[in-house]
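Asker: just the structure for this:
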Amino acid sequence: MTTQPTLTLAGPTGFYARFGKAVFDRVVGLVLAVMSLPVLMLLMIGIGLTLRKNPLVREPQVGLDGKPFLLLRLRTAAPERDHGYGRMLRRLSLDELPQLWNVVFGSMSLVGPRPLDADHVANLEAWMLRRHLVRPGITGLWQVDARGDGRDLVDNIHYDIQYIDQISLSTDLRILLKTLLVVFTRRERQPEDAARPPRRRLTSRFPHIRQVIVDQIIWSLALPLAALAHADFAGSDVNRMGLLVAIITAVGVQVFWGYGVGLYRGRWQLASNEAVGWLIVGTTLVSIALVAETLLPGDGPLKVGAIVSAAGFQLVSAIGVRYLANAVYAAQGRSNHTRPHRLLVFGAGAAGLKAAEAVWDDPASDSLPVAFLDADVAKHGTRPLGLSVVGGAESIGSAAYRYNADLLLIAMPSATGTAVRDIADIGHRAGLSVRILPRLSEYVLDDTDVVMADIREMTLADFLPREELSLDLESIAGYLTGKRVLVTGAGGSIGSVLCKIIERFDPKKLYKLDVDENALHGLQLALEGRALLDSDELLLCDIRDQPALLAAFEEAKPEVVFHAAARKHVTFLESHPGEAVKTNVLGTLNVLAAALAVGAERVVNVSTDKAADPINVLGLTKRMGEMLTAYYAGQGSTSFLSVRFGNVLGSNGSVIPTFREQILNREPITVTDPEVTRYFMTIEEACQLVVQAGALGNGGDVFVLEMGQPVRIVELAERLHQQLAPGRALDIVFTGLRPGEKLHEVLAGPDEELVDRPHDLLYRYAVPSLDPAVAQKLPANGSREFITTQLVETLADPPF
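Answerer: Purely as a prediction, here's the structure:
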């Protein structure tokens, strides 16, 4: 970990931890010790016969408040022999049976940290001594969560500290139950168990038959016992026929009511408040029916007092069985495989609880939830799912150290991006890797359970210094429904997401045009789940090939065109400006002319913020694309417009993949300048903008998205490093601005005229037109300096 917060040696709090636990240990321990005494005597006799040594061993250990005591256990080996009988005792943990008497004598607890000898205690750090603020236990949290996986003492002490923070009766019962399951099953649940088909049983046809049977058995026992008790246990005074009638009545009413309201049809969870409530109502109805029988002529089957006693016994027993069964099912359902990571969950609301259960239950999960945190002070100190809510954001560092956690899951789907970023920053500073349950825009809880697939690592989109934008596409994208739509550059990062969005609106045809056959192969696989490349909607074509492009348009006859094909890498295009002219200028001209020729209704040209006040080849050529789009807007009934946005996170050619590779390879992160800034948006935002603008635009204008404040590239690199390599030193090398790069980008040039804001998130700027004849005269071959000079001069004084 990067820091070691100061930890106080505070003991456990709460009534149970301070008072109830001792009573529980003495009472239960005494009962178990007496009941197991015959077994213990037989085991001791077996040890004497096999090892010929004193069967009982007394080991000096350190207990509560550092005081010594003698730990009792059975001998399982002798210096000269290791008998199979002793190995069997160790395997079944029967050698620890005498420790029940340690519990009775008050030196140990049923559940707690395992005792250590004085030599080990002498080497403990100060914070580790907190484990001695409670009595050592026969079993503990680390034994049931990490049994036999080779964890060292320090790791186990983190489990002990976690247990001390979470002491409660339910926690102790759960640990005892899991101890029995671990000892007697002797195997971990395997991933294939979930896929194994169940055996054909009665429960496969009537999955809740156990509830029915148990409830009726309880009534069948409660009524005779109550009748006997009220007859002073004189069986001759009990109306046996009347008792039989009462049992039949109780069973009939209970079953009829239970199935009628859904209690026996799985309408509610086994021990939910709703199920318990309806169980109380059902018991009350049975009692009323039995009391009504006493009003019949003759001797009533049971006295009213006996009926009330039986009803109380039945209700308490039925609820108790349900809670016990719920605990058993939960313990069996939670995968017990070894997990290399320990997880803090920030968010103790419904989403956080469901996320923690998903992590627990998934047999492929690599992490174990150990504690909750929450911004709501009222939840601090509570124990949802048996895990303590140990504080808010300010407690992340200390909780990470105390519980030896290395992961933080932020489970607040309704929180703002700012709140999530603040919590993630604290987690990163504590050396934690951060995962997130997506926001409600991506994932809606309703009554759906969270699954592991819903939990993901944080992406850089989560770190944008603004809320992620979500435009109302459903209300404006009707212009795509039932239309023939064509996307150029469909296999690229922007084009492929654009195709996915367009498909949601049921176009008549969606033509995907690209020069890269591998990109089209991957796109068809992503969209259709197959990649046979046999669809007439896949168009392999180069937009620089004017005859071929026109033929493709004439065959497809698109009504809506999205032009996303482009050369866009600044540094490459500075070295090869002719390629930018061929694609970004002449290729765009070909697309515009073809769309007009086939009578398309709308054409949306995808541009870039580099076109605003351009100083590099990419910006110059993309600005010319905008101007050509404006020219064609006046040539017919087709609606032409352009869309301009900033750098797209994770798109092909962006800095993010480069940073990621450098971090994962432990290489220095290369940044051009410590002050360089850029506007960023997600691919989804960019494509939503394109679709939105297509509904609003005409006249060749350019639409610009409201993108908030620009982001410093250094901060972007720092955040990515924190996420991918928490706790590792950051190494950034500044390389200087490259030719054609700006220190700060702008979204609109100083001379551009703002027309209006057709949407709260969109600006519309007027664009001057450029005659295609001028564009066609631009040199695409020649020296770099010559081509660049011609581009600059054409834009400086364009003939319109």
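Asker: hey, let's count contacts and neighbours off CA atoms from now on
Answerer: Noted.
Asker: contacts only, for the closest residue to R402 other than its chain neighbours.
Answerer: Nearest residue to R402 in three dimensions, chain neighbours excluded: H158, at 6.2 Å (CA to CA, 6 or more residues apart in numbering). Each residue near H158 by CA atoms under 8 Å, 6 or more residues apart in numbering is listed here: 402-404.
Asker: looking at these, which are in helices?
Answerer: Those of the contacts of H158 mapping onto helices are R402, per DSSP state H.
Asker: let me know the closest of the contacts of H158 to R210.
Answerer: Y403 (39.2 Å; CA to CA).
Asker: to check against the first, give me the structure of this:
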Amino acid sequence: MSRFFLRSTQHFLDAAIVAVAFVCAFLLRFDGELPEQMLKRMVFLLPYVVGIRMFVLFATGVPRFAWRFVGMRESGRILQAVLLGSAILVLMRVIGGELQTVSPRAQYMVIPYGVILIDLILAFLGTTGVRILWRLRNERRSRARHNAPTHAGSPARALLVGAGSAGVQVARQLSARPDMGLMAVGFLDDDAMKRGLEFHGVRVLGTTGDLTAVVQEHQIAEVIITIAHASTAQIRRIVSLCDEAQLPTKIIPGLHEILDGRVELSRIRKVSIHDLLGRAAVSLDLDLVGSFIAQKSILVTGAGGSIGAELCRQIARLEPRKLVLVERAEPSLFQIHRELQSAFPDLELVPAMADVCDDERVRDIFELHGPEVIFHAAAHKHVPLMEINAGEAIKNNVFGTRTVARAADAFGSESFVLVSTDKAVNPTSIMGSTKRVAEVIVQALGQESKTRFAAVRFGNVLGSAGSVIPIFREQIATGGPVTVTHPEMVRYFMTIPEASQLVVQAGAMAEGGEIFALDMGEPVRIVDLAEDMIRLSGLDPHDDIEIVFSGVRPGEKLFEELGFDAEAMDTTGHPKIFQGKLAPIAHERVESGLTRLGACRSSQGRDQVMEALRELVPELQADARERPVLPPASLAGQEPAPEPGPPEPSQADSAPQPA
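Answerer: Here you go, the predicted model:
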């Protein structure tokens, strides 16, 4: 059945139902014996009543609901539509009563109140009932289609934690899909008023505190967290209880991740480390961000990297006129261009393969495409690698930034947003120092340019290429050991979409010269992260998978910082974005420092490079161990982790900054 024919059939059924309801209302009101005058009145009004009710149904969005998903929310919307239609009929009756002394035909508008009331009840029951019958029909057909379960034996007994709307949806779908091999045995919900109630035939057996007892009593094989907006603390507590009971735990995605608010069984997944770290959904000032991006030419450097690619996805949703993807790695550029082409077929995309250090190529791109807003995300990010490749870090992070920033200034771009890092604060590494110099460059250019220059700092992102989470996952998959640099190593984390959205928001807020810092939430011990990931894999840390400490490497810090002491970090109009204005360094001094830095770029001596960097970054320390660093306040008082064992070679460190 085609979609058009299905929709047409459903609209016809709605029209037929409201017509029959109106006729039946007259017949019931007059006990089946309509006076001739009332019969004429009914026939005259019927097309108008059907038209009014159909108009109201469409106006309130009722036809957009999928009939196979009808539930309490949809029924409530139908009731609103029917009440509104009946209110219009009452208004017609009042007006007709006033006008019938002037015009005899106005008497046909006078509908008895009893008829309106009965019509309201029948129209609601009819339009809702047909949808419920349609849903039940689909569920029966689904059961018949999947009557031979693909899972061997009887279905696994599942316990649903959360008896809200999302949990009820899951229970309903499990009932309709025996082929999934799961049977909802009961709910747990911390609302004590729900204990003993049934939702779609599934009883609330207790609260989460009763989990262990319920699991034993009802022989539960799997727990599914069906709380739409579960907090990190809730998830951790439930996962911990399930670990004690040796039960696998799954979770539904947050409803903000699902456009239509529907929870599909296919979207239920295992609890991930992202759930345990817990980052709330970002709210954006859509008017401000929209005016910053919409119908403009936007350029993103490093478009194939973790942050660069997500920036492109977020920007594409805001309907720019053109999106220029600058990336030097061919596979990454091909992948992000292909993805965006498929998702946004009407958007003009320009895949520009280029090295940001190539001044001539960069200027050609600016001249050809005239970008109005630039997001500079291209950077070398790995701290240990940049310690032994200092020249490349300086070339890409410093002089690449200067090349793109100068082009933005020369071609009159409106805004330039540098994606920076918390490692630029009191840096101890080559990578962090070069990113701080990049901040200095854009601030210096901003003093003399009409372009609004700004930088946005944040910490580590979850799951970026080469970061700690995929490395730990790989080490766990091979049986360990999981290597951590130091038992007290601490980092701030945020998700890639969250970081990208806030970078765009901060760019829209910039007036020129700002260095923004994002709210990174609570710091996380890397060893705790490793232990959580091992447990989520169904294993025991230190027993099944060994954790070894490899020692802090050159350039690394135990604790990252989010702002300078001399930098007054002020609040902004967004709760997750803070603003600090450092006094910019004079442009002449910056150019002098860059000349010296360029001269020693090929030097093999780290000390010489660090001395040149220190001219532009006076707060630079040669090594993290030169100065004591106190842990973040939120970790004060926690039990220290075990002392590190013998150093072993490792590539797992704090998650590096995104490209």
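Asker: what's the match for the residue nearest to R402 of the first structure in the second structure?
Answerer: For H158 of the first structure, the aligned position in the second structure is a gap, per TM-score structural alignment.
Asker: and T658 of the first structure, what pairs with it in the second structure?
Answerer: Using TM-score structural alignment, T658 of the first structure pairs with I471 in the second structure.
Asker: for its match, grab the count of nearby residues.
Answerer: 20 (other CA atoms under 10 Å).
Asker: what about it, helix or strand, and which?
Answerer: helix 468-477 (DSSP states H and E).
Asker: what of I288 of the first structure?
Answerer: Going by DSSP H and E, I288 of the first structure is in helix 273-294.
Asker: secondary structure element for F786 of the first structure?
Answerer: Using DSSP H and E, F786 of the first structure falls in helix 784-796.
Asker: after superposition, how close is that helix to the second structure?
Answerer: Helix 784-796 of the first structure: mean distance to aligned residues in the second structure after superposition is 3.6 Å, counting by mean CA distance after the TM-score superposition for the first structure.
Asker: so the helix or strand hosting L49 of the first structure aligns onto which residues of the second structure?
Answerer: Here L49 of the first structure, judged by DSSP H and E, is contained in helix 37-51. With TM-score structural alignment applied, helix 37-51 of the first structure matches no range in the second structure.
Asker: buried residues of that helix, list them for me.
Answerer: For helix 37-51 of the first structure, a neighbour-count test (16 or more other CA atoms under 10 Å) marks 40, 43-44, 47, 50-51 as buried.
Asker: quick check: chain neighbours aside, which residue is closest to the aligned residue in the first structure for R436 of the second structure?
Answerer: Aligned counterpart of R436 of the second structure in the first structure: R623 (TM-score structural alignment). Leaving aside its chain neighbours, R623 of the first structure sits nearest to A611 (4.6 Å; criterion: CA to CA, 6+ apart).
Asker: would you confirm that the one you found contacts K622?
Answerer: Yes: in this structure, A611 of the first structure is within contact of K622 by CA atoms under 8 Å, at 5.6 Å.
Asker: so which of the two has more stuff around it?
Answerer: Looking at A611 of the first structure and K622 with other CA under 10 Å, you find the greater number of neighbours at K622, namely 30 against 26.
Asker: report the secondary structure element holding the more buried one.
Answerer: Short version: K622 of the first structure belongs to helix 617-632, going by DSSP H and E.
Asker: same question, V603 of the first structure
Answerer: Using DSSP H and E, V603 of the first structure falls in strand 602-606.
Asker: what span of the second structure is that strand aligned with?
Answerer: Aligned using TM-score structural alignment, strand 602-606 of the first structure spans residues 415-419 in the second structure.
Asker: how far apart are that stretch and its match in the first structure?
Answerer: Looks like 0.3 Å for stretch 415-419 of the second structure (mean CA distance after the TM-score superposition for the first structure).
Asker: ok so, going back, the helix holding K622 of the first structure vs the second structure, average distance?
Answerer: Using mean CA distance after the TM-score superposition for the first structure, the mean distance for helix 617-632 of the first structure is 0.6 Å.
Asker: tell me the helices and strands packed up against that helix.
Answerer: Helices and strands touching helix 617-632 of the first structure, by 3 or more CA pairs under 8 Å, 6 or more residues apart in numbering; DSSP states H and E, are helix 570-575, helix 577-580, helix 588-597, strand 602-606, strand 639-644, helix 784-796.
Asker: for the equivalent of T382 of the first structure over in the second structure, grab the count of nearby residues.
Answerer: T382 of the first structure maps onto L197 in the second structure, with residues paired by TM-score structural alignment. By other CA under 10 Å, the residues close to L197 of the second structure number 13.
Asker: L197 of the second structure reaches R203, doesn't it?
Answerer: Yes: with contacts counted by CA under 8 Å, L197 of the second structure reaches R203, the gap being 5.6 Å.
Asker: now do the same for K381 of the second structure: its match in the first structure.
Answerer: K381 of the second structure maps onto K568 in the first structure, by TM-score structural alignment.
Asker: just to check, its match is in contact with L618?
Answerer: Yes: assessed by CA under 8 Å, K568 of the first structure is found in contact with L618 at 6.2 Å.
Asker: and these two? which has more neighbours close in?
Answerer: Neighbour count, other CA under 10 Å: between K568 of the first structure and L618, L618 has more, with 27 against 22.
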